[in-house]
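K.L.:
Predicted model follows, preceded by the sequence.
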Amino acid sequence: MRKQTVAALAALATGFFVPVLPAPAQTEAPAAPKIQELAPTAPVQSAPPAPAPQAPTLATPPAHGAAGSLTAPLPEPEPAEKLLRLSLSATLGSTPGHGLALHNGLVWRIYADTPDPSGEIARPVAELADATPTLRLKPGVYMVHAAYGYASAMQRIDLTSDSQVKLAINAGGLKVLGAIGDAPIPTSQMRVSVFVPVGQDLEGRRVVENAPPGVVIRLPEGVYHVVSTYGDSNAVMRSDLKVEPGKITEATLHHRAATVTLKLVQAPGGEAFAGTAFSVLTPGGDVIREEIGAFPSLVLAEGDYVVIARYDGKVHTREFKVESGANRDVEVLVSQ
């Protein structure tokens, strides 16, 4: 019975039904099988295969501003911040816009009026060397600084529209020259230093060092102590000079000095010994200058001196006098 059931299921799978007859007894001869033809049945339709799963895809968003869009419209770009015009100028004096207009020598620096979060010195947002510059800045609060040599002025501005700033620099100029009698001192041989007196100390604070003569030194209004040095030794002149706003103070400092040339010779007018070491002293023994050579030259202030010449292990001396404007040779004779 089990075999018949298996055969029937196989016939259903192929679409045909084949009857299974019982097996005859072994004692009887096998009879010819009778095949019963059946009308073919419709084949069994198998269910269509399920579609393979697809990877999820992102839906393309609708165009910006399209109807039915679920996304908010993108914001329009903000317009660039408007820049404002700032014009700068300065004059010499105490009242802005009055006095001598400055057309050169100015340096402008613009600082943002906000503290630096790192604590470092704020850097200027703009720096210009023009006398009357015009620049464009964002609206805000700024510090405008103008430097004129050693003088300066500053003003705080709130820039909300195109503006013009005029600063008054309370300063003047100082021009120092040098001379020996009526003869001007060459600029290469003279230097000028300027000091601000502090209390009783005339050289309390130095503001200018080793400036050449004839150059206009721009300084704030006030009284200054000026030191002029002629040469590299002790020919020095001092003077107190006043600087007034809007004016140039000119002064000629007359030195009382001369140039001397030192020589060690065997006889007057003889040839100088090369490699001689010279020392120039005051009568009190203070060393003024030391030189090595055959005939070194130096500028000395008017007065009395002693020269010591050392050569070949021997020492030779001579006293001499310097008179203002009388340049001369000073010969030291080799002692026997």
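P.N.:
Received, thanks.
K.L.:
From here on, just use CA atoms for contacts and neighbour counts.
P.N.:
Fine.
K.L.:
Would you check how far apart the closest residue to E323 other than its chain neighbours and S233 are?
P.N.:
Leaving aside its sequence neighbours, E323 sits nearest to E302 (CA to CA, 6 or more residues apart in numbering; 5.1 Å). Computed with CA to CA, to the nearest Å, the distance linking E302 and S233 is 12 Å.
K.L.:
before we move on, the earlier item: list the contacts for the residue nearest to E323?
P.N.:
Residues counted as contacts of E302 (CA atoms under 8 Å, 6 or more residues apart in numbering) are 256-258, 321-324.
K.L.:
Is it possible to mark the buried ones in the residues you listed?
P.N.:
For the contacts of E302, a burial check counting by 16 or more other CA atoms under 10 Å picks out 256-258, 322-324.
K.L.:
contact partners of the one helix or strand R85 maps to?
P.N.:
If you go by DSSP states H and E, R85 is part of strand 84-92. Contact with strand 84-92 is made by 96-102, 131-139, 146, 159-172, 245-246, as judged by CA under 8 Å, 6+ apart.
K.L.:
what does the helix or strand that comes right after that strand rub up against?
P.N.:
Downstream of strand 84-92, the first helix or strand assigned by DSSP H and E is strand 100-101. Strand 100-101 is touched from outside by 90-93, 246, with contacts defined as CA under 8 Å, 6+ apart.
K.L.:
Take this one as well and set it beside the first:
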Amino acid sequence: MRATLMPWLILAALTGTAAAQDDAFPNRLGGGVPSPSITAPSFPPAPAEAEAVLSVSALPAGIGTPLKTGLAWRVYDDRGDGTRPNIVARSTEAEPSFKLAPGPYVVTVTYGFASALKRVTMAGQPLSDTLRVSAGALRLSGAVGDVRIAPAQLSFSVFVPVGTNSEGRLVRSGVKAGDLLRLPEGTYHVVSTYGESNAIQRADLKVENGKITDATLNHRAATVTLKLVAAPGAEAFAGTAFSVLTPGGDTIREAIGAFPQVTLAEGDYVLIARHDGQVFTREFKVESGMDRDIEVVAKPS
């Protein structure tokens, strides 16, 4: 039994030793083969999402020619989760083009106080769209009779009526004569102030889509030059303080100087002049369109 088993055991031991040596030193005896490394297959990188051009234009609601000036465009990413979107592009061109990646967007255009909004989805292909803006424009001026008032002497305030209040909501103040005020379609209340006193006129004006409403507000007023003199036609005293009052005693305007000018609505007034501690008064009347000097004679008390 021992003679039969020994050669096998010796052979097994020798074989195991050689195998161990081959595993430990695969290149030493030339009998071992290293295990092949496994490498993941390589693929070309995925192409980036293709950007495409969005071209937009604006039209007045209804029938009208494209709006060409006064436009402000913005493009927002449309997240759809209620969070505030980011502006991704903007332009003031009449018909801008935006290069955008695929996805949903919100496009807005502002035309003065009017605006429009539209949602678009880019899918890697060029897209054209038109936004319709419900807007027109208002251009204001003033006159006394047939004579135009210089723009520098006029100021307008524009309101949206709310209920029975014609001046319910202020749209804009300090509008100058000749300015083009772009507004949504609707009816507006306009207050025109001539000069810096009480020469005021009001009117309700309608703005229509795609049209410019030109309106002239007619004032019944005049500009008077205030003077304190020693005698009619004499030189005015410098440094005189003037107060213009209504017959009921309400102060309309105050001014200081030798001959300040005041624009007043048609009507009756009382003029008070103060100089060197003395007070002088005079009643006078303003007639529309009749600019003139109002002299207070400094009679000794």
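P.N.:
Thanks, I have the structure now. Here the structure is a predicted model, which means the values were calculated and not measured.
K.L.:
Filter the contacts of strand 100-101 of structure 1 down to the buried ones, ChimeraX style.
P.N.:
Of the contacts of strand 100-101 of structure 1, the buried ones go into a single ChimeraX selection, burial set by 16+ other CA under 10 Å:
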select :90,91,92,93,246
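K.L.:
now the contacts of strand 100-101 of structure 1 in JSON lines, with distance to V176 of structure 1?
P.N.:
Compiled in JSON lines, the contacts of strand 100-101 of structure 1 are given as follows (distance: CA to CA, whole Å):
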{"residue": "A90", "distance to V176 of structure 1": "25"}
{"residue": "T91", "distance to V176 of structure 1": "23"}
{"residue": "L92", "distance to V176 of structure 1": "20"}
{"residue": "G93", "distance to V176 of structure 1": "22"}
{"residue": "G246", "distance to V176 of structure 1": "17"}
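K.L.:
What is the nearest of the contacts of strand 100-101 of structure 1 to A72 of structure 1?
P.N.:
For the contacts of strand 100-101 of structure 1, the minimum distance to A72 of structure 1 (CA to CA) is 54.8 Å, reached by A90.
K.L.:
That closest one matches what in structure 2?
P.N.:
Aligned by TM-score structural alignment, A90 of structure 1 pairs with A58 of structure 2.
K.L.:
Give me the distance between its match and G249 of structure 2.
P.N.:
Taking CA to CA, one finds A58 of structure 2 at 55 Å from G249 of structure 2.
K.L.:
What of V224 of structure 2?
P.N.:
Taking CA to CA, one finds V224 of structure 2 at 19 Å from G249 of structure 2.
K.L.:
between those two, who's got more neighbours?
P.N.:
The residue with more neighbours, out of V224 of structure 2 and G249, is V224; 19 against 10, by other CA atoms under 10 Å.
K.L.:
Helix or strand for the counterpart of the more buried one in structure 1, just tell me which one.
P.N.:
Structural correspondence for V224 of structure 2 with respect to structure 1 (TM-score structural alignment): V260. With elements taken from DSSP H and E, the one containing V260 of structure 1 is strand 257-265.
K.L.:
Please name every helix or strand in contact with that strand.
P.N.:
Where contact means 3 or more CA pairs under 8 Å, 6 or more residues apart in numbering; DSSP states H and E, strand 257-265 of structure 1 is packed against strand 297-301, strand 328-333.
K.L.:
The longest one relative to strand 257-265, how many degrees between them?
P.N.:
To tie it back to what came earlier, the one meant is strand 328-333 of structure 1. 30 degrees (axes from the mean of the first three to the mean of the last three CA atoms, to 10 degrees).
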